[in-house]
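**Q** All I have is the shape, not the residue letters:
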């Protein structure tokens, strides 16, 4: 059987993309390996109507609602390979299944490679974060540390004083020039040049010189990458940013490969549940219209 569309990834973007197709009574399959990017966070903030709910509860409710539609199928597993075959796309899963669809929606997400600081990974999503809009408010204007990974960390350091007293921990990764130092000073940011030995307590930074600085929360930029090679296998073009390469799409979320749409973190240089949901809705509706009005 050939599906009208296969959605690769069943987190927020993928669920949102599937819904318009389900409501159009199209035969669709969602393939999901169950690894949400925000699985470490206790609550998701900034999503209208869902503010402060556990991420897994939002995803669970959305999946239950989606699966009420009779034309939707769900497959737990990983899509390993994808290619174009004449008028359809072929998908092979990790357990050897071979599946076919007229359209593909890639909601593959991204994977985060964290700075190799002892104690950081254990606190990721709990007291160490990457998004001020998602987690800054809950720090209640306390003491915030920004752990530098490159010059791109300047953006974090200049933003976060809106959420609390901010210290920029250079950790040997970056040295601001005189102009950047002036910008930081203007924003009231303290610069700490000593290297970090480890993170302890809730968000306590132990420096190599023996000092400990206690913070209410820490922010840093992970090195991120697409969580699946499928977009590359299909020949999708990527845009490069200072954060990570993301799949290039047009206004309707169609990629450079006709018939392949992409949404969510893998198709936008911003990690946000509401943006993922909005992108997914656009991708799903555009996928349906391409099935109606095009013959590719």
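**A** Arrived safely. Bear in mind that the values here come from a model prediction, so they are computed numbers and not experimental data.
**Q** Going by C-alpha atoms from here, please, whenever you check contacts or count neighbours.
**A** OK.
**Q** what helices or strands is the longest strand along the chain leaning on?
**A** Assignment by DSSP state E gives strand 98-106 as the longest strand of the chain. Strand 98-106 is packed against strand 2-8, helix 12-23, strand 88-93, strand 260-262, helix 273-293, with contacts defined by 3 or more CA pairs under 8 Å, 6 or more residues apart in numbering; DSSP states H and E.
**Q** So for residue 217, which of the ones you listed sits nearest?
**A** helix 273-293 (20.8 Å; CA to CA).
**Q** elements contacting that closest one?
**A** By 3+ CA pairs under 8 Å, 6+ apart, helix 273-293 packs against helix 12-23, strand 98-106, strand 260-262.
**Q** Surely residue 113 and residue 223 touch.
**A** Yes. Assessed by CA atoms under 8 Å, residue 113 is found in contact with residue 223 at 5.0 Å.
**Q** And the next helix or strand after the longest strand of the chain, what's buried?
**A** Sequence-wise, the next helix or strand downstream of strand 98-106 (DSSP states H and E) is strand 110-113. Within strand 110-113, the residues scored as buried using 16 or more other CA atoms under 10 Å are 110-111.
**Q** And strand 110-113, what does it pack against?
**A** Contacts defined by 3+ CA pairs under 8 Å, 6+ apart place strand 110-113 against strand 223-226.
**Q** what's the following helix or strand past the strand it packs on in contact with?
**A** Next in sequence after strand 223-226, counting helices and strands by DSSP H and E, comes helix 230-234. Residues outside helix 230-234 that contact it (CA atoms under 8 Å, 6 or more residues apart in numbering) are 79-84, 106, 247, 257.
**Q** how about TSV for the residues you listed, with neighbour count, distance to residue 219 and secondary structure added?
**A** Below are the contacts of helix 230-234 laid out as TSV (neighbours: other CA atoms under 10 Å; distance: CA to CA, whole Å; DSSP: H, G, I helix; E, B strand; the rest coil):
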residue	neighbour count	distance to residue 219	secondary structure
79	25	32	strand
80	16	33	strand
81	17	35	strand
82	21	36	strand
83	16	39	strand
84	19	41	strand
106	30	29	strand
247	27	25	strand
257	15	36	coil
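**Q** Specify which member of these is nearest to residue 5.
**A** Among these, and counting by CA to CA, the member closest to residue 5 is residue 106, at 10.5 Å.
**Q** thought the closest one was touching residue 262?
**A** Yes. The criterion here is CA under 8 Å, and residue 106 meets it with residue 262 at 4.5 Å.
**Q** which of the helices and strands packed on helix 273-293 sits most buried?
**A** When the helices and strands packed on helix 273-293 are scored by mean count of other CA atoms under 10 Å, the highest mean neighbour count falls to strand 260-262 (a mean of 30).
**Q** that older thread, with distance to residue 132 added, can I get the contacts of helix 230-234 in TSV?
**A** Below are the contacts of helix 230-234 laid out as TSV (distance: CA to CA, whole Å):
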residue	distance to residue 132
79	32
80	34
81	35
82	36
83	38
84	40
106	27
247	24
257	34
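**Q** In addition, the following structure is provided for comparison:
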């Protein structure tokens, strides 16, 4: 199989099993850098490596990709089919279906009741113990107001976010908070994902790009800091690398927050599996593991197959790479 196809299948199987790259590396006793390079298609794994990964992930990568479909649906389809098979454990399955229907009915009634309470004038009386002026039901959030400030309330868990925000914006399952010209993020369970301390942020997929004092950083949707807010700019690539820039110098990180190449090069370019770096008008060559292949001391570098053609002080030589 092609190394890029294998990398894509590895990503899909890993995510279906709820594993991180670090988890796979630990299970297979392979470095995380190797896993990252396999998933990005940067290297072609050996058959022995594929067998090790197949064994530890309990998935045969040598078979057709159709194997992924049973992996996704096997448990759910079997469970549904078995529940409706009344030839075995008849009374138990009838009890399960009955309980499911009762749970659905209870949830519907509770949702209807919550919405009704949010628009009911009597709600003002019921919430006096919260010391608030107004309730607003919006999507999956119950917004509370006091003295023109906004907060949040969850009547089931009795969790209260105090009325201390100048503004709230509901975006799907998240509430964006505004306070003293700073922004934060709270999820529908009223967990604070981002404290109200950033100038702005934007959510892209499972990542949150943050901005503070003209610097950029990166968090995940759990609020974990991947890259602190200290870079002038950065760019996330499709193969999970991050090009970083600070003080007009460039470097490379990964989405685990690990620095591969520090921000100390004036020019920076990735081609295939190589990183061309430049410092003080001298050129060098590194790999995607951050290892130096050719030190930064040449006037020019060109790659021809496995040979690097370098020039220095008007002289040309070939270096095996």
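**A** Perfect, I can see it now. This is a predicted model, so every value here is computed, not measured.
**Q** Quick TM-score on the pair, please.
**A** Once the chains are laid over each other, their TM-score by TM-score structural alignment, normalised by the length of the first structure reads 0.23; 111 aligned residues with a CA RMSD of 6.4 Å.
**Q** check contacts around residue 168 of the second structure.
**A** If you count contacts by CA under 8 Å, 6+ apart, then residue 168 of the second structure has 150, 175-178 around it.
**Q** Going by neighbour count, which of those comes out on top?
**A** residue 177 (25 neighbours; other CA atoms under 10 Å).
**Q** Residue 276 of the first structure: how many residues sit nearby?
**A** Count around residue 276 of the first structure with other CA under 10 Å applied: 27.
**Q** Look up how far residue 167 of the first structure lies from it.
**A** 31 Å (CA to CA, to the nearest Å).
**Q** ok, now residue 182 of the first structure?
**A** Residue 182 of the first structure sits 14 Å away from residue 167 of the first structure, going by CA to CA.
**Q** Compare those two (neighbour count), which wins?
**A** Higher neighbour count among residue 182 of the first structure and residue 167: residue 167, with 23 against 13, using other CA under 10 Å.
**Q** From residue 32 of the first structure, how far out is that one?
**A** Here the criterion is CA to CA. By it, residue 167 of the first structure lies 39 Å from residue 32 of the first structure.
**Q** do the same with residue 231 of the first structure
**A** Look at residue 231 of the first structure and residue 32 of the first structure: by CA to CA, they are 16 Å apart.
**Q** Helices of the stretch 51-200 of the first structure, residue ranges please.
**A** Assigned by DSSP state H, counting those that start in this stretch, the helices in the stretch 51-200 of the first structure fall at 55-66, 132-135, 153-159, 178-186.
**Q** so which of those comes closest to residue 212 of the first structure?
**A** Using CA to CA, the helices of the stretch 51-200 of the first structure put helix 153-159 closest to residue 212 of the first structure, at 19.8 Å.
**Q** buried ones in that closest one?
**A** For helix 153-159 of the first structure, burial by neighbour count (16+ other CA under 10 Å) applies to 153-154, 156-158.
**Q** Repeat that for stretch 184-198 of the second structure.
**A** Residues of stretch 184-198 of the second structure classed as buried: 184-188, 190, 192-194, 196-198 (neighbour count, 16+ other CA under 10 Å).
**Q** cool, stretch 162-176 of the second structure as well?
**A** 162-165, 167-168, 170, 174-176.
**Q** And those, which is closest to residue 218 of the second structure?
**A** Of all those, residue 218 of the second structure sits closest to residue 176, with 16.8 Å by CA to CA.
**Q** okay but that closest one is in contact with residue 182, surely?
**A** No. Contact criterion CA under 8 Å: residue 176 of the second structure and residue 182 do not qualify, at 10.3 Å.
**Q** which residues touch the longest strand of the first structure?
**A** For strand 98-106 of the first structure, the external contacting residues (CA under 8 Å, 6+ apart) are 1-9, 14, 17, 87-92, 231, 259-263, 283-284, 287, 291.
**Q** Narrow those residues to those that are buried.
**A** Using 16+ other CA under 10 Å, the buried ones in those are 3-9, 14, 17, 88-92, 231, 259-263, 283-284, 287, 291.
**Q** Next, work out how far apart residue 236 of the second structure and residue 262 of the second structure are.
**A** 16 Å.
**Q** go on, residue 184 of the second structure?
**A** From residue 184 of the second structure to residue 262 of the second structure the distance is 30 Å (CA to CA).
**Q** Then residue 134 of the second structure?
**A** Applying CA to CA to residue 134 of the second structure and residue 262 of the second structure gives a distance of 52 Å.
**Q** cool, residue 319 of the second structure as well?
**A** Relative to residue 262 of the second structure, and taking CA to CA, residue 319 of the second structure is found at 25 Å.
**Q** Comparing the two, which residue is more hemmed in?
**A** Between residue 319 of the second structure and residue 262, residue 262 has the larger neighbour count (other CA under 10 Å), namely 16 against 13.
**Q** Shouldn't that one be within a strand?
**A** Yes. Counting by DSSP: H, G, I helix; E, B strand; the rest coil, residue 262 of the second structure falls inside a strand.
**Q** Just give the nearest non-adjacent residue to it, would you?
**A** Nearest residue to residue 262 of the second structure in three dimensions, chain neighbours excluded: residue 251, at 4.9 Å (CA to CA, 6 or more residues apart in numbering).
**Q** can I assume the one you found is in contact with residue 270?
**A** No. Proximity of residue 251 of the second structure to residue 270 does not meet the contact threshold set by CA under 8 Å, at 10.9 Å.
**Q** When these two are compared, which one has more neighbours?
**A** A direct count of neighbours by other CA under 10 Å for residue 251 of the second structure and residue 270 places residue 251 higher, at 23 against 15.
**Q** what about that one, which helix or strand?
**A** Per DSSP H and E, residue 251 of the second structure falls inside strand 249-254.
**Q** What residues sit buried inside that strand?
**A** Applying 16+ other CA under 10 Å to strand 249-254 of the second structure flags 249-254 as buried.
**Q** helices or strands next to it in the packing?
**A** In terms of contacts (3+ CA pairs under 8 Å, 6+ apart), strand 249-254 of the second structure is packed against strand 241-246, strand 259-265, strand 267-271.
**Q** quick one, the last one and strand 241-246 angle?
**A** Relative orientation of strand 267-271 of the second structure with respect to strand 241-246: 170 degrees, computed using axes from the mean of the first three to the mean of the last three CA atoms, to 10 degrees.
**Q** after strand 267-271 of the second structure, next one along is what?
**A** strand 274-279.
**Q** after that next one comes which helix or strand?
**A** Using DSSP H and E, the helix or strand that follows strand 274-279 of the second structure in sequence is strand 282-287.
**Q** Pull the residues that contact that following strand.
**A** Contacts for strand 282-287 of the second structure (CA under 8 Å, 6+ apart): 273-278, 292-301.
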